[in-house]
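Participant: Predicted model follows, preceded by the sequence.
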Amino acid sequence: MKNLNTVVLFSIVLIGIYAASVQGDEHSTKPCLPYSVKLSDLNLQQPPRRVLLVPLLSGELDSNQNPRWPEQPARLLEAFYRHRFNTTVKLLSDVWSWSDYYRQVEQLLQQGSSFDRIIFISHGGYDGPILKNAVYLQEQNTTGSTINMLQFSEAQPGLKNVLSITYDTEKNRQFSDYMASHWKDLASMEFDAVWQQLTGFEKQIQPLDNSCYQRYCSIEKLALRPPQQREYQQHLCELICRKPLFEIKQSVELSPERFFRFTTSLNSILNADGLIFFGACNPGSISPKIKVQKDETELLINSTLAGGPHMSYVDLVSEASGHITSGSVGDSSGEDVVKRIMLFETNHPQHHLCIVVPGIN
């Protein structure tokens, strides 16, 4: 009786969801299949026998949002699949970084697990699901007395964030010793925090050029400035009149190796007639075609990866993996993700998903 009541409840929910869904916003259907397409029109395992749910735990920056918010929609979907289709459901836990994800996928491989659906629930953008930026590699290169320390991190598979710190070991022994002992600690820090820590230490050990400082920031010079500008002027003088001990830079670069590692992980545990689903904001949205700079978004879908550029992230992953791939169009909450998957799995068309079949768009 309990299972019957659950099925009835899901049926009532689905009726309400479908009634609301058909009123959805219209979006361009390229490269997506028409919105009239239903699950029964696709070469997918129906009903799914095994489902993998991947809640990616990462709160919005500068917000009080619970970083575990994806777990709630994941639990709702777990109950839906179990009660509606008697599906075996695996839910990954504590995925805070892509390293966490790859480690758990490797465990699934060792167990011989495979799935008919892989569903991500997370924050996202035009270049796919987003986790907190996490370091995956640190390198050190030495040329003579010059050391270049490189730190590679990622928040989205395929986008490599590079932090570069260069310094001369002959300039200041204290700074060189500090870098040697603190380099590993920087892996847990954001760029601004790294910059502040290093400039703070530099300020302690590297004296100002007094003649330079007096030239630009003497009491007489500051008196000529409006009061609200004096503190900023002093800050500039300290930057200009202190001989720098290091150079720090950051950049965002395309990393085909990291992107294809991600799609390979999907292929390794997804059955041939399986579906990849991205429950996030904009993986199915068509990105505006603009000239992309290195520090902008849409690097992945505007690249030549998998025969690109591509109209959307869903299109890119579908072509790269060879699997039918789907994702939300526009902004999506956790509740939206649950509704859209329920509609899809119960063979209803809707206006909020982009579905791409590899090779035909």
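Facilitator: Noted; the coordinates are in hand.
Participant: CA atoms for contacts and neighbours, from now on please.
Facilitator: Will do.
Participant: Pull the number of nearby residues for Asp336.
Facilitator: 17 (other Cα atoms under 10 Å).
Participant: Surely it forms part of a helix?
Facilitator: Yes - applying DSSP: H, G, I helix; E, B strand; the rest coil, one finds Asp336 inside a helix.
Participant: separation between it and Gln110?
Facilitator: Distance of Asp336 to Gln110, computed by Cα to Cα, to the nearest Å: 34 Å.
Participant: Over to Asp192?
Facilitator: Asp192 is 40 Å from Gln110, by Cα to Cα.
Participant: The residue lying farthest from the centre of the chain: helix or strand, and which one exactly?
Facilitator: In the chain, the residue that sits farthest from the middle, by Cα atoms, centre = their mean, is Glu220; the gap is 50.8 Å. Per DSSP states H and E, Glu220 falls inside helix 219-223.
Participant: Presented hereafter is structure B, for comparison with structure A:
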Amino acid sequence: MIIPLLRKDPGSAENERWAERPAAQIEAFYRTRFSANVARLRDIRLWEDYYRETAVEMRKSAPFDRVILIGHGGYDGPILNGHIVASALTVEGAQAKATRIAEAQPGLEETVTISYDVGQNRDFSRFMESRWNRLSKKDPAEIRKILLNSERRLQPLDLACMERQCPAEAFVSLPDDSDREIKRAACESVCRNPLFLWRSSDEIAPERFRTFVRSLSSLTAQDGLIVLGMCNPGSDVPERESPWDVGGALVHSNLASGPHQTYVHLLAAAAARTVAGPIGKTSAEDVVRRITGFEERRPQRNLRIVAPATRCSP
């Protein structure tokens, strides 16, 4: 089974369907080289799509020898568009709080909270009241960009502060426009009274991780292989120095008797299946080369393969 995960990185020009091309090439390889029956899932944009479509496949097919996921990934596994678990805008007295909890990686919930004083700027408060429902469906990076643009539009700069922080002569020695823009943005962040406080954190949702693992285990034969065709599932995860560090929350958790060395180790231990995934970054072309090379037993580097009995030290 081949599962292209349809997602484009926010701010990039890539097509969300980029994973379908390597999926088609890999499907053709298995059909031609091994005369294999190959199932391919389509239009998987959210994890709810994945669970719905895999449930259909499990009812009509025996477990697969290979289950291959192709898409964006990271230290904590495959990434899809964030499924909104919860969203709310609440007001208590003069304080308002907008909350968005979403799952882009199975078992990892990203919580964003936006706090503000409803009386500080009435226009901003009305903006949040009228737009939050639509805003909450966007990627956090896009939400923050929209809010900052709104803040710039609605909250005037302290001009005296700007004169102190960014006098004209401060820009003379800067070599190009981009440096001057960075300097100006830094000054404005100091000289504009902020309208909101942004907080973001990752929380582990063990049961949702176990749901994903049960799905993969059911799809994959006992002696089969799960392949993660994406960046970093086989990469060693640096020790997190604080809860705000990016990546590795699942790997460093106690899931499946963790912590584990990599996401490949974690998934192999949790699913009781052999798992393979690249070490470091990869591309669509690399995914095709790695899978065909593995099946044809050609030597290659930077592909981590972990059997379920292989465990890292706790």
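Facilitator: Thanks, I have it. For clarity, every value in this text was computed on a predicted model and none was experimentally measured.
Participant: Could you report the TM-score for this superposition?
Facilitator: After superposition, the two chains reach a TM-score of 0.78 (TM-score structural alignment, normalised by the length of structure 2), with 303 aligned residues with a Cα RMSD of 3.5 Å.
Participant: Pull out the buried positions in the following helix or strand past the helix holding Glu220 of structure 1.
Facilitator: Where DSSP H and E defines the elements, the next helix or strand beyond helix 219-223 of structure 1 is helix 227-240. The neighbour-count check on helix 227-240 of structure 1 (16 or more other Cα atoms under 10 Å) flags 230, 233-234, 237-238 as buried.
Participant: Could you list the buried residues of the next helix or strand after helix 227-240 of structure 1?
Facilitator: Once the chain leaves helix 227-240 of structure 1, the next helix or strand it forms, by DSSP H and E, is strand 246-254. For strand 246-254 of structure 1, the neighbour count (16+ other Cα under 10 Å) marks 246, 248, 252-254 as buried.
Participant: And stretch 300-314 of structure 2, by the same measure?
Facilitator: Buried, per 16+ other Cα under 10 Å, within stretch 300-314 of structure 2: 303-308, 311.
Participant: ditto for stretch 67-85 of structure 1
Facilitator: Here stretch 67-85 of structure 1 shows 67-71, 73-74, 77-85 as buried, counting by 16+ other Cα under 10 Å.
Participant: what does stretch 176-196 of structure 1 give?
Facilitator: Result for stretch 176-196 of structure 1 [16+ other Cα under 10 Å]: buried residues 176, 179, 186-187, 191, 194.
Participant: And that stretch, end to end?
Facilitator: 17 Å.
Participant: which residues touch that stretch?
Facilitator: 134-135, 151, 163, 167-169, 248, 250 (Cα atoms under 8 Å, 6 or more residues apart in numbering).
Participant: Could you check how far it is from the centre of its chain?
Facilitator: 23 Å (Cα atoms, centre = their mean, to the nearest Å).
Participant: and what of stretch 225-238 of structure 1?
Facilitator: Using Cα atoms, centre = their mean, the offset of stretch 225-238 of structure 1 from its chain centre is 39 Å.
Participant: Could you do stretch 75-90 of structure 2 as well?
Facilitator: 9 Å.
Participant: buried sites along that stretch?
Facilitator: Those would be 75-84, 87, 89, for stretch 75-90 of structure 2 by 16+ other Cα under 10 Å.
Participant: For Arg340 of structure 1, which residues are in contact?
Facilitator: By Cα under 8 Å, 6+ apart, the contact set of Arg340 of structure 1 is 350, 352-353.
Participant: Let's see that with 6 Å instead.
Facilitator: Listed by Cα atoms under 6 Å, 6 or more residues apart in numbering, Arg340 of structure 1 has no contact partners.
Participant: Which secondary structure element is home to whichever residue in structure 2 pairs up with it?
Facilitator: Alignment note (TM-score structural alignment): Arg340 of structure 1 maps to Arg290 of structure 2. Per DSSP H and E, Arg290 of structure 2 falls inside helix 284-295.
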